[in-house]
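Participant: generate a structure from the sequence data that follows.
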Amino acid sequence: MKKEMLEGLSPEEKKELLATLQNEANEEKNNRRQAYEELREKFAQDVQARLNDVVTAVTEFREWLENESRAFRDVMAEYGQLRSESQGGFTMTVGDFRMTVAANNVKGFDERADMAAERLVDYLKRYVQQTEKGTDDPMYQLAMTLLERNKSGDLDYKSISKLYDLETRFDAEYAEIMQLFKESNVIQRNAQNFYFHRRDDVGVWRKVEPSFCRM
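Facilitator: Now for the predicted structure:
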């Protein structure tokens, strides 16, 4: 608005004009915020919908691949191409495509490990009471760290195995607890991992990883 037009307005009119301009500015700001929030929600919904499709497709592919590779392995075993001690892994190369199925036994613990862990915690509490360093004792801190559980609440097999190496640092009671851990060790399941490779134009095998972060 031109300066000379403002000069012709009364104080009340200027006040009313200012209020009108402020209302228009606030309305524009609200409209921009509403437009942004609508765009934000639409974008998130689109991402989620496509993500769900991808997760479903990958899950179905994994299940299909596990079943088909297991069936093909049975054919290979019957045909005589698998060693008798094989855990179920094999590599198949056809043309420029190679697939490796790596199977391994996953070790874990039964309920006796929980008993051993509880006994070890009590043992370590009594141990620190007899040392000058108390809970600052490195052996105590190391043992307690190795007893930490993963997100699923399970003891880690490799960590517990490291506790066995500490037997010479403690007494017969500690060794007895370690024996209980060893007795609780069981093979829980057979895990399968799949690896894919494709040979490029110069004959080099390149790893194909169906991972979103590696594409």
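Participant: CA only for contacts and neighbour counts going forward, please
Facilitator: Fine.
Participant: which residues does the closest residue to Phe97 other than its chain neighbours contact?
Facilitator: Closest residue to Phe97 apart from its sequence neighbours, by Cα to Cα, 6 or more residues apart in numbering: Arg198 at 4.8 Å. Residues in contact with Arg198 (Cα atoms under 8 Å, 6 or more residues apart in numbering) are Asp96, Phe97, Arg98, Trp205, Arg206, Lys207, Val208.
Participant: ok now the longest strand along the chain, how far from the chain's centre?
Facilitator: Among the segments of the chain that qualify as a strand by DSSP state E, the longest is strand 185-199. Relative to its chain's centre, strand 185-199 lies at 16 Å (Cα atoms, centre = their mean, to the nearest Å).
Participant: please give me the structure for this one as well, since I'd like to look at both together:
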Amino acid sequence: MAIDISQLSAEELEAALAKKKEAERLEREEKRRTYEELREETIEELGTAAHDLSLALERFNAKVFSQMRTLYELLQDYSKRHKDGKGNFEIKNDDFKILFKKQGKGTFDERSVQAEKHIIDFVNSKFENDVDTRDLIMSLLERKKGDLDVDLIQKLYAMEDRFDDDNWREGIRLLKESYSYNHSKDYIAFYKKGRDNRWIGINLNFSNF
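Facilitator: Take a look at the predicted model:
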């Protein structure tokens, strides 16, 4: 029902205005209380969930790296691969794939030069008339920007017990002793196979020093 304010006295106008202001104040107060209650509820709920999720991820991170490193060590032992490998490998089944990647740089020191000389002496004496074998072994000693290739040297290690020769054994020994690996981080990535058989990354970024 509309009120003709021209018919109201000054006291009635003041009372009506005061009532309106009080109603507006109560409305603001209710909105403020609703906001503050929702804010506190949101902080508590999301903060607690984030904290619990962080702890769960931390525990999972530790489990992931422990199991993958154990598996890698067993793989090295099982496959008789030397520790000079880069350490990158992946495991997968019909549903999931897990990639383990080591970040760092491997180098051979000055002893590798002496190792090369021993292996060259071996090759020249053992395969003097076998050019193909000699070239094959020598190709594994190829240097790139002055550095031996760890992957190629691994192939030499795989033939370590094949030849009974002092120069050969000494060369392999010096290669192993000359190698060092400057490790920085390990990374693990998870994938799930999609409907089109393509690997889709699971949104977990794990790295570990």
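Participant: TM between them?
Facilitator: TM-score of the superposed chains, computed with TM-score structural alignment, normalised by the length of structure 2, equals 0.54; 132 aligned residues with a Cα RMSD of 2.7 Å.
Participant: what's the biggest helix by length in structure 2 aligned against in structure 1?
Facilitator: Determined from DSSP state H, the single longest helix within structure 2 is helix 10-79. Residues 11-80 of structure 1 are the counterpart of helix 10-79 of structure 2, counting by TM-score structural alignment.
Participant: swap in stretch 144-161 of structure 2?
Facilitator: So stretch 144-161 of structure 2 sits over no part of structure 1, by TM-score structural alignment.
Participant: preserved in structure 2, out of the contacts of Arg198 of structure 1?
Facilitator: Retained contacts for the contacts of Arg198 of structure 1 in structure 2, judged by both residues aligned by TM-score structural alignment, their matches' Cα atoms under 8 Å, are Asp96, Phe97, Arg98, Trp205, Arg206, Lys207, Val208.
Participant: just the buried ones from those residues?
Facilitator: Neighbour-count burial (16 or more other Cα atoms under 10 Å) is assigned, among the kept ones among the contacts of Arg198 of structure 1, to Arg98, Val208.
Participant: I'd like to know which of the kept ones among the contacts of Arg198 of structure 1 is nearest to Pro11 of structure 1.
Facilitator: Val208 (74.9 Å; Cα to Cα).
Participant: mind telling me what the closest one corresponds to in structure 2?
Facilitator: So, by TM-score structural alignment, Val208 of structure 1 is matched to Ile202.
Participant: who are the contact partners of that match?
Facilitator: Ile202 of structure 2 neighbours (Cα under 8 Å, 6+ apart): Ala189, Phe190, Tyr191, Lys192.
Participant: spit out the contact partners of the second one.
Facilitator: Meaning Phe190 of structure 2. Counting by Cα under 8 Å, 6+ apart, Phe190 of structure 2 has contacts Phe96, Lys97, Ile98, Leu99, Gly201, Ile202, Asn203, Leu204.
Participant: how about those in a markdown table, adding secondary structure and distance to Ser180 of structure 2?
Facilitator: Listed next are the contacts of Phe190 of structure 2 as a markdown table, based on DSSP: H, G, I helix; E, B strand; the rest coil; distance: Cα to Cα, whole Å:
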| residue | secondary structure | distance to Ser180 of structure 2 |
| --- | --- | --- |
| Phe96 | strand | 33 |
| Lys97 | strand | 30 |
| Ile98 | strand | 27 |
| Leu99 | strand | 24 |
| Gly201 | strand | 33 |
| Ile202 | coil | 33 |
| Asn203 | coil | 33 |
| Leu204 | coil | 31 |
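Participant: can you show me which of those carry over to structure 1?
Facilitator: The contacts of Phe190 of structure 2 retained in structure 1, by both residues aligned by TM-score structural alignment, their matches' Cα under 8 Å: Phe96, Lys97, Ile98, Leu99, Gly201, Ile202, Asn203.
Participant: and Arg134 of structure 2, how many neighbours?
Facilitator: 18 (other Cα atoms under 10 Å).
Participant: distance of it relative to Ser112 of structure 2?
Facilitator: In this view, Arg134 of structure 2 and Ser112 of structure 2 are 19 Å apart by Cα to Cα, to the nearest Å.
Participant: what's the separation between the residue nearest the centre of structure 2 and Leu55 of structure 2?
Facilitator: Geometric centre of structure 2, nearest residue: Tyr187, 1.8 Å, by Cα atoms, centre = their mean. Going from Tyr187 of structure 2 to Leu55 of structure 2 by Cα to Cα gives 19 Å.
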